[in-house]
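Enquirer: no FASTA, just this:
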């Protein structure tokens, strides 16, 4: 780049790092890193977020990561994403093809352990030792990670605020270690964590209940109402809860509703819940702004009436495959939830024109000419 020597001469490292941190897109940052070696080094220092795939010996990559991106705070690792490996270019027949050195050289033999192609506990240990100030970590479908790796990470990365363990087969010991060490944890996703039980979850709630604000639990067959009772008892600041389970009943949701009065977002896909669960939400969760109900066969208009009576701040309502809800339920929402701005109805065959008209009429509040209802999706 013309004139870059003047920039390198007069601008100190601290100012260059600050400039790189304000670049709007990843492509711009990548382009700057190619200008010269100094810009490459400083651009790496400015990186706080990185998204990588877990393939081609990810443990080795995580050993190198801290030395290259020492200020990393947010790391997203997804084992479903692959890292393309370089392939040799075609050469004339008379010339000897050059040997291509890449990570695949060590993993292409038939007798290679397939586990070496997955992120393991050794990689998590190296990550914790190299990036102790990590704040946000996502381990998506890293199936070879166990409680041992998570325990090692927890003892090193005590500043963690967000942890996504979707598809990781970690056990109670790992989750308990997170509760014991990561006292600032605010967000946790436990989707498809089949190795967890109420024991580990309760230890987690005891440890980080004061800081926890967002929790997602889905397809965890051993997580029952006992865990939700622990949430209601210890996670008093919880604002977002996503539950997808056939093992959660009214008892668990009742405990959450009564204990988590600051709840703003509630997404439920639990086939064993009835109107009593929604009545508990309507009676206690006065700050609720978003409610999403999926595939409920046992909810009736009584449940929606309770939401309309209690959740006056509700802005977004999603109803998917709730067969026993009718226009009367929407009329109750329209009467009580005057701040509603988004409505999605899909597969609710008893909801028709009358219910939608009641929603539309109730939303003509605030100003005479402004219709507050921003979107309606009907399928």
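Expert: Noted; the coordinates are in hand. Model, not experiment: these values are computed from the prediction.
Enquirer: going forward, measure contacts and count neighbours with C-alpha atoms only.
Expert: Will do.
Enquirer: Which residue, other than its chain neighbours, is closest to residue 257?
Expert: Computed as C-alpha to C-alpha, 6 or more residues apart in numbering, the closest residue to residue 257 that is not its neighbour in sequence is residue 281, at 5.3 Å.
Enquirer: Within the helices and strands, which one has the one you found?
Expert: helix 275-284 (DSSP states H and E).
Enquirer: mind checking how far that helix is from the chain centre?
Expert: Chain-centre distance of helix 275-284: 26 Å, with C-alpha atoms, centre = their mean, to the nearest Å.
Enquirer: Could you look up the next helix or strand downstream of it?
Expert: Following helix 275-284 in sequence order, the next helix or strand is strand 290-294 (DSSP H and E).
Enquirer: tell me how far that following strand is from the chain's mean position?
Expert: The answer for strand 290-294 is 17 Å, by C-alpha atoms, centre = their mean.
Enquirer: And here is the other one:
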């Protein structure tokens, strides 16, 4: 009884909907469908009109295509007991409309959407813009372009290494790079497990052929030939990261005329032993004159290479050195970057072994930010030269740097336009050394001091306390040990194994 009642309700609902849709026509058109809506018709001589009659009838002009499709299905199915068909109504929507609908759904539903049917799988692939590739065969077979035709960001780095699924994989992480490796690899043999250059070049050519709107590319290895193809086909490419980069590859990079952001990873201990020298930097500078940001990781070079970058790349605003291998005297070349706004040093063991005389250094007149992070700052001559070149800086950041004592930090007085100073994890600097410098910065507005154990509240002078009251922003937490007991009070960790926290 319950099923009969549900069946009757569905017929009634559908009949009401159909009469509403046909209400714009005359009475004869509306009444012509009543035999189909009356399930109690017992006339044995009654037969449904043929399909051709339906298609030629003028009555179809006043119907929604969806209603017509439901009639066609019911007429073609002799076993159909109701006019509510088992029909995929999304087939009546064009790809453009369905794409707009799917694009409004949250990202968490993307995977389930792609499992509905092949059409939805293809449509979902057209919405993907960024993809990380783990198997280069997926690119070489053409499946990448078929599944994801609208990619703008492709990361090929994981796919350029030989990894055996039978042996499992682990994640090998360095301060500069991170990758999946085979469990049978030995540390220091990463470079030996790279795919052949020819295979990587073929992958680059496939990407160039299928992704004309590519804007960002990350790749390991390859050759000049593969990068030239990318430069010729992907004219919109703006960001490029190359691991295991050398001077020869940079000849191909120079073909990408519209690059704005470039990251070059040369020599990395235990990973790569590639060399980027003045030759490669000069080639890059002459080919990519629209650079806005350049990051050099484990790169060699000297004054000539940095000068070429500054002379040719007039739009350069950010220059980053990570664990560099630059020759002595290179720092003087930075002054040729006339529009440079940010200079960053990360994990550098030496800033400049012999910077030369101060009058030959020059300085960056447009510089706004100077950052040192996890660097060795023990060389007084190098730090004096760095502060001199960056004397116009308004933001100075020193994070987790070794060797920064009072005598070296005192050289920062030459930076008289500092408005923001961020100091963190520098244990040798004292309260007196900090005060002697920041009180000379008359434009200082923001001060942050965190985790510097030799800067103590008890050593704050009245002059420094007065300076604090004039600041717009102050974060003063030089000794974080006092935060430990309060954080452990709720979990009672301080009582268990207390000797380790003394």
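Expert: That came through fine. Since we're looking at a predicted model, the values are computed, not measured.
Enquirer: Tell me how the two chains score on TM-score.
Expert: Overlay of the two chains. TM-score (TM-score structural alignment, normalised by the length of the first structure): 0.71; 335 aligned residues with a C-alpha RMSD of 4.2 Å.
Enquirer: who's in contact with the residue nearest to residue 257 of the first structure?
Expert: 254, 257, 258, 306, 307 (C-alpha atoms under 8 Å, 6 or more residues apart in numbering).
Enquirer: Pull the number of nearby residues for the fourth one.
Expert: The local packing of residue 306 of the first structure (other C-alpha atoms under 10 Å) involves 23 other residues.
Enquirer: Ok, the one 10 residues further on next?
Expert: By the criterion of other C-alpha under 10 Å, residue 316 of the first structure has 20 neighbours.
Enquirer: Is it in contact with residue 288, as I believe?
Expert: No - using C-alpha atoms under 8 Å, residue 316 of the first structure is not in contact with residue 288; the gap is 9.5 Å.
Enquirer: ok, back up a step: with the second structure superposed, average distance for the helix holding residue 281 of the first structure?
Expert: Following the fit onto the second structure, the mean deviation recorded for helix 275-284 of the first structure is 7.0 Å by mean C-alpha distance after the TM-score superposition for the first structure.
Enquirer: coming back round to it: distance of the residue nearest to residue 257 of the first structure relative to residue 70 of the first structure?
Expert: Between residue 281 of the first structure and residue 70 of the first structure the computed distance is 45 Å (C-alpha to C-alpha, to the nearest Å).
Enquirer: before we move on, what about residue 115 of the first structure?
Expert: For residue 115 of the first structure relative to residue 70 of the first structure (C-alpha to C-alpha), the value is 27 Å.
Enquirer: more neighbours, these two?
Expert: Using other C-alpha under 10 Å as the criterion, residue 115 of the first structure and residue 70 rank with residue 70 on top: 16 against 11.
Enquirer: so who does the more buried one touch?
Expert: By C-alpha under 8 Å, 6+ apart, the neighbours of residue 70 of the first structure are 44, 45, 130, 131.
Enquirer: Helix, strand or coil: sort out the alignment partner in the second structure of it for me.
Expert: Counting by TM-score structural alignment, residue 70 of the first structure corresponds to residue 149 in the second structure. Under DSSP: H, G, I helix; E, B strand; the rest coil, the three-state class of residue 149 of the second structure is coil.
Enquirer: Show me where the first structure has its strands.
Expert: Using DSSP state E, the strands of the first structure run over 49-53, 74-78, 136-140, 162-164, 187-191, 214-218, 240-244, 265-269, 290-294, 316-320, 342-346, 375-378.
Enquirer: Using TSV, lay out those strands together with distance to residue 233 of the first structure.
Expert: Compiled in TSV, those are given as follows (distance: least, C-alpha to C-alpha, whole Å):
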stretch	distance to residue 233 of the first structure
strand 49-53	34
strand 74-78	30
strand 136-140	26
strand 162-164	21
strand 187-191	17
strand 214-218	15
strand 240-244	15
strand 265-269	17
strand 290-294	22
strand 316-320	27
strand 342-346	32
strand 375-378	36
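Enquirer: ok, how many other residues are close to residue 92 of the second structure?
Expert: Around residue 92 of the second structure there are 11 residues (other C-alpha under 10 Å).
Enquirer: all helices of the stretch 401-502 of the second structure, in order?
Expert: 406-409, 431-438, 462-469, 483-488 (DSSP state H, counting those that start in this stretch).
Enquirer: Can you lay out the ones you listed as a markdown table showing distance to residue 357 of the second structure and mean neighbour count?
Expert: As requested, the helices of the stretch 401-502 of the second structure are arranged in a markdown table below (distance: least, C-alpha to C-alpha, whole Å; neighbours: other C-alpha atoms under 10 Å):
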| stretch | distance to residue 357 of the second structure | mean neighbour count |
| --- | --- | --- |
| helix 406-409 | 17 | 17 |
| helix 431-438 | 23 | 18 |
| helix 462-469 | 34 | 12 |
| helix 483-488 | 46 | 12 |
